[in-house]
Every structure is written in structure tokens, then in C-alpha cells.
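Colleague: Using only what follows, build the 3D model:
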Amino acid sequence: MVVKLTPRDVMDDAPVIPVIVLSDVAHAAPLASALVAGGIRMLEVTLRTGAALACIEAIARDVPEAVIGAGTVRSAADAQAAARAGARFAVSPGYTQAVGQACKDLDLPLLPGVSTGSEIMAAQQDGFDALKFFPAVPAGGATMLMAWEGPFGDVKFCPTGGINPANARDFLVLPNVACVGGSWLSPAEVIARGDWKHITQLAKDAVALRAGR
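Modeller: Coordinates of the predicted model:
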């Protein structure tokens, strides 16, 4: 039986949600298995390549320990395709009511992207309080999140965009940050050479970031 997730479940599972871009479905299951072996279960495969949906489907089928999600969800059609492929959560770069309603209709937990106070208010009005802050560093970084703590103290964020091992803890120590999103757990060159042990070590290092909170 598949346990129903909430957006907070997705964000609270580990300090980092990997932002994954895959062009070859053959890499999907080995990558997911390597990340899970390192302690990272929530995996965001972005819908940026023609192989993305097939990769989501492969991970959902072959790596049941992983919780696969779809990133770069920009329309209701994206959400529907991701759900059909087996995605158990969705992440969007921005927020529209159409995307939000589609995910509600699909019972697909959504982390909507926001970068302004108005966007936070729009997402909250539609019932979303676990949000992706994107692009985090260009949009104001940790300073912006600290400013939002006052008026939006009931919101939790997953900052994504410009996050790396050197600055991740600057975000994770903030009271309104549940986790961060980052692409450094799945470097293209490491995937290309199939160095899955290296991926597992990157995941272990990411899990260890929680100790700094």
C-alpha cells in the first residue's frame, strides 16, 4: 500500500531534495538506487528532457524505496503526465491556480515555486504553505528568507537555485527552511561515467548537513 504524502512530508524527509536532469532512461534506476543508499529518498526528476517521464516511470517501477517526484511542472498537462508516469509529488518553478488545482485534483502533493510576497500570498490563498523559493540565491537568498519569517511565519520553504554544499547550511539553519533543493547530488559527468558510489557519497554528505542545524 502506498502511503499518502503531504508537501511537508516531502520537505521534512532529508536536508536536500536532489534536482535531477536525466537524458538517458538507463541511468534512472541506478542513480535513484545510489541516492537511496546514501539516505536520500525524495527525488525530483525535472521535466526538462524528452526522457524525463520515462525516467520517472523507471524509478517508480524499479526502485520502490525511492519517492519519485516531477520537477519543472508548469501546466496541468505536465502534472497529469507526471502522475501517470508514477510521480508521487510535484515541484513547479512558479505558481498558477491551474497547476495548483490540477495537483489537488490528482491528489499530487505540490511544492509551488515563489519568489515574492505576492506569490506566497497567492499560493497560501489556495491552501499551499510548503513552498519552493526559486531562484533562491538570485532572488535574495537567506536574507530574503529571514525577512519573510515575520509576515510569513506559518510557511516553510525549500530554497532552490544557486544552493551548493558551501552555502546549504546558511539556509538550513533558518527556522522557516525545511530543506534545500540542489543539483550537486547528481552531476552530469558523474552520471555519464556511472560512478554510483560517488553519488552515494554525495547523498551521505548531504544527509550530514542536518547535523549543522
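
Colleague: From now on I want contacts and neighbour counts done on CA atoms only, so please keep to that.
Modeller: OK.

Colleague: Can you name the residues that contact Arg193?
Modeller: Under the criterion of C-alpha atoms under 8 Å, 6 or more residues apart in numbering, the contact list for Arg193 is empty.

Colleague: Relative to Ser75, how far out is it?
Modeller: Between Arg193 and Ser75 the distance is 33 Å, computed by C-alpha to C-alpha, to the nearest Å.

Colleague: how many neighbours does the residue lying closest to Asp24 once chain neighbours are set aside have?
Modeller: Nearest non-adjacent residue to Asp24, counting by C-alpha to C-alpha, 6 or more residues apart in numbering: Ala51, 6.3 Å away. Burial measure for Ala51: 16 neighbouring residues, criterion other C-alpha atoms under 10 Å.

Colleague: Second chain to compare with the first, below:
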Amino acid sequence: MSPATPPASVLDLAPVIPVVVLDDARDAVPLARALVDGGLPAIEVTLRTGAAPDAIRAIARQVPQAVVGAGTVLTPAHVHTAVEAGARFLVSPGWTDTLLDAMRASGVPFLPGVSTASEVVALLERGVTRMKFFPAEAAGGTAYLSALASPLPQARFCPTGGVSAANAASYLALPNVACVGGTWMLPSDALAAKDWDRVRTLAAEAAAVRSAR
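Modeller: As a prediction, this is how the structure comes out:
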């Protein structure tokens, strides 16, 4: 897969997807390199700060080993901004028909967010089988996802929200979970200190979660 080619599916990129919030786009490249070196090539940069588009653009251009995507996608304008910056996948905390249409039209894979069985069924009716489960822990965690597996086996999830080093393996052990998203490998003090070596070490520990699947 070339750096410009969208992945076939977000869920198959890596068992753990770091969820990155950046206030300074200048940190994007060294942070992305640390995550890739640690074994986490799929990186979700959330559109929660003004620095996000430039951060996505920098990673897309300067860290070809990374597959950078955009998170907290809430509007069609967000979709356009993210894809224009070089995002190769899109993640939203929830969805509407308008947002879903925009993500479909973007040409890159996407994960619309769900937290209830009804939302899952509504997406399945629209032909979407890959979803973000958010906020994972608050919405019922592994018990809830396990309960969905039998009646809705075609749905596959990336749980995010409250996923940590302590429970990531439990999520990944579920038959309907393909990957998890989280921030535990990105502690705020390490980011503030630009301690990329620590991020690299924590990324390597997170990447090792795959052995528990």
C-alpha cells in the first residue's frame, strides 16, 4: 500500500490505534515517528484543536510509514478538511445521515460511532458493518459488546473511550472486536516534555497487546 492509498479497512490496520490530540502541529512528526517505531502505524489525529489539519498534513507528507487518519469528525466540513489534509481514514463519535453520506463520498474508509444496538442496526441497514463503539466503558464495555456478538455477528467494532493497558486485551479477545483506540501510550506529561523515547516505549508495550488475541 503506497502512502497515498487509503487502507481497505480501518479495523485491519493494527490492533491498537493511538488517539492523538495535538495543540502544536510541530509535535506531529516526531510523535508519529515514535509511535511507528514502537509498532503502532495507524494514528488517529482528532479534530479537537486548530492544529489538527496541519498535524495530519505533516504526518502524511513526512512519515510515510504511518497511516494517518482524522478523529472527532462531526460535519461534512470536517470530512473535507481531513481528506484535503491527507487523512486516509475517518472516525466519528456518532453519526447522522448527512455525516454518513459525506464520509461515504470521501473515498476513504470510515468508522461511524455507535453506543446502542439500535444504532448498530441502523448502520447495518445502510450497509455499514465496521463501527466505532464509543464511549466504550461508559456504554457497557466488554459485557455489552459480547452481548451484541450473537444477534449482530456481522458488525465489527473498534472500542474507544476508557480503553487502557489494563483492559485492552479483554476487548481484543471478543469475536466482534478487531482493534481498540486509546490514549494510554500518550501520557500528557510525556507530550508536554516532548519525551518521544517514552512514547516509543509505551507504544511498543501497547503493540504487544496483539499477542493476547
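
Colleague: what TM-score do we get after superposing?
Modeller: The TM-score (TM-score structural alignment, normalised by the length of structure 1) is 0.96; 211 aligned residues with a C-alpha RMSD of 1.1 Å.

Colleague: Per the alignment, the residue nearest to Asp24 of structure 1 pairs with which residue of structure 2?
Modeller: Taking TM-score structural alignment for the superposition, Ala51 of structure 1 sits opposite Ala51 in structure 2.

Colleague: list the contacts for Leu22 of structure 1?
Modeller: Counting by C-alpha under 8 Å, 6+ apart, Leu22 of structure 1 has contacts Ala28, Val45, Thr46, Thr49, Ala51, Ala52, Cys55.

Colleague: That one matches what in structure 2?
Modeller: Leu22 of structure 1 maps onto Leu22 in structure 2, by TM-score structural alignment.

Colleague: I'd like the distance between its match and Ala147 of structure 2.
Modeller: Taking C-alpha to C-alpha, one finds Leu22 of structure 2 at 35 Å from Ala147 of structure 2.

Colleague: now Pro109 of structure 2
Modeller: Using C-alpha to C-alpha, Pro109 of structure 2 is found at 26 Å from Ala147 of structure 2.

Colleague: of the two, who's got more company?
Modeller: Between Pro109 of structure 2 and Ala147, Pro109 has the larger neighbour count (other C-alpha under 10 Å), namely 21 against 12.

Colleague: From Ser9 of structure 2, how far off is that one?
Modeller: 6 Å.

Colleague: Then Cys158 of structure 2?
Modeller: 11 Å.

Colleague: Between the two, which has more neighbouring residues?
Modeller: More crowded of Cys158 of structure 2 and Ser9, by other C-alpha under 10 Å: Cys158, with 26 against 13.

Colleague: Now do the contacts for the more buried one.
Modeller: Leu11, Met131, Lys132, Phe133, Val177, Ala178, Cys179, Val180, Gly181.

Colleague: same thing but at 6 Å, please
Modeller: Lys132, Phe133, Cys179, Val180 (C-alpha atoms under 6 Å, 6 or more residues apart in numbering).

Colleague: Next: Ser92 of structure 2.
Modeller: Per C-alpha under 6 Å, 6+ apart, neighbours of Ser92 of structure 2: Gly71, Thr72, Val73, Pro112, Gly113.

Colleague: Gly181 of structure 2 too?
Modeller: Counted by C-alpha under 6 Å, 6+ apart, Gly181 of structure 2 has contacts Val16, Ile17, Pro18, Thr160.

Colleague: how close does the helix or strand hosting Met103 of structure 2 sit to structure 1?
Modeller: Under the criterion of DSSP states H and E, Met103 of structure 2 resides in helix 97-105. For helix 97-105 of structure 2, the mean deviation from structure 1 after alignment is 1.3 Å (mean C-alpha distance after the TM-score superposition for structure 1).

Colleague: residues of that helix that come out buried?
Modeller: Leu99, Leu100, Ala102, Met103 (16 or more other C-alpha atoms under 10 Å).

Colleague: The third one - nearest residue in space that isn't next to it in sequence?
Modeller: The reference is to Ala102 of structure 2. Pro76 (5.4 Å).

Colleague: Surely that neighbour and Arg104 touch.
Modeller: No. Applying C-alpha atoms under 6 Å, one finds Pro76 of structure 2 not in contact with Arg104, separated by 10.5 Å.

Colleague: mean offset of the longest helix along structure 1 relative to structure 2 (after superposition)
Modeller: Ranked by residue count, the top helix of structure 1 under DSSP state H comes out as helix 196-208. When structure 2 is superposed, helix 196-208 of structure 1 averages 1.0 Å from its matched positions, counting by mean C-alpha distance after the TM-score superposition for structure 1.

Colleague: Okay, buried residues for that helix please.
Modeller: Trp196, His198, Ile199, Thr200, Gln201, Leu202, Ala203, Lys204, Ala206, Val207.

Colleague: Give me the nearest residue to the second one, chain neighbours excluded.
Modeller: Meaning His198 of structure 1. Per C-alpha to C-alpha, 6+ apart, closest to His198 of structure 1 is Val190, 7.5 Å.

Colleague: The one you found belongs to a helix, doesn't it?
Modeller: Yes. If the criterion is DSSP: H, G, I helix; E, B strand; the rest coil, then Val190 of structure 1 is within a helix.

Colleague: Count the neighbours of it for me.
Modeller: Neighbour count of Val190 of structure 1, defined by other C-alpha under 10 Å: 15.

Colleague: ok, it to Leu209 of structure 1 distance?
Modeller: 21 Å.

Colleague: Any figure for the gap between Leu22 of structure 2 and Ala143 of structure 2?
Modeller: Taken as C-alpha to C-alpha, the span from Leu22 of structure 2 to Ala143 of structure 2 is 32 Å.
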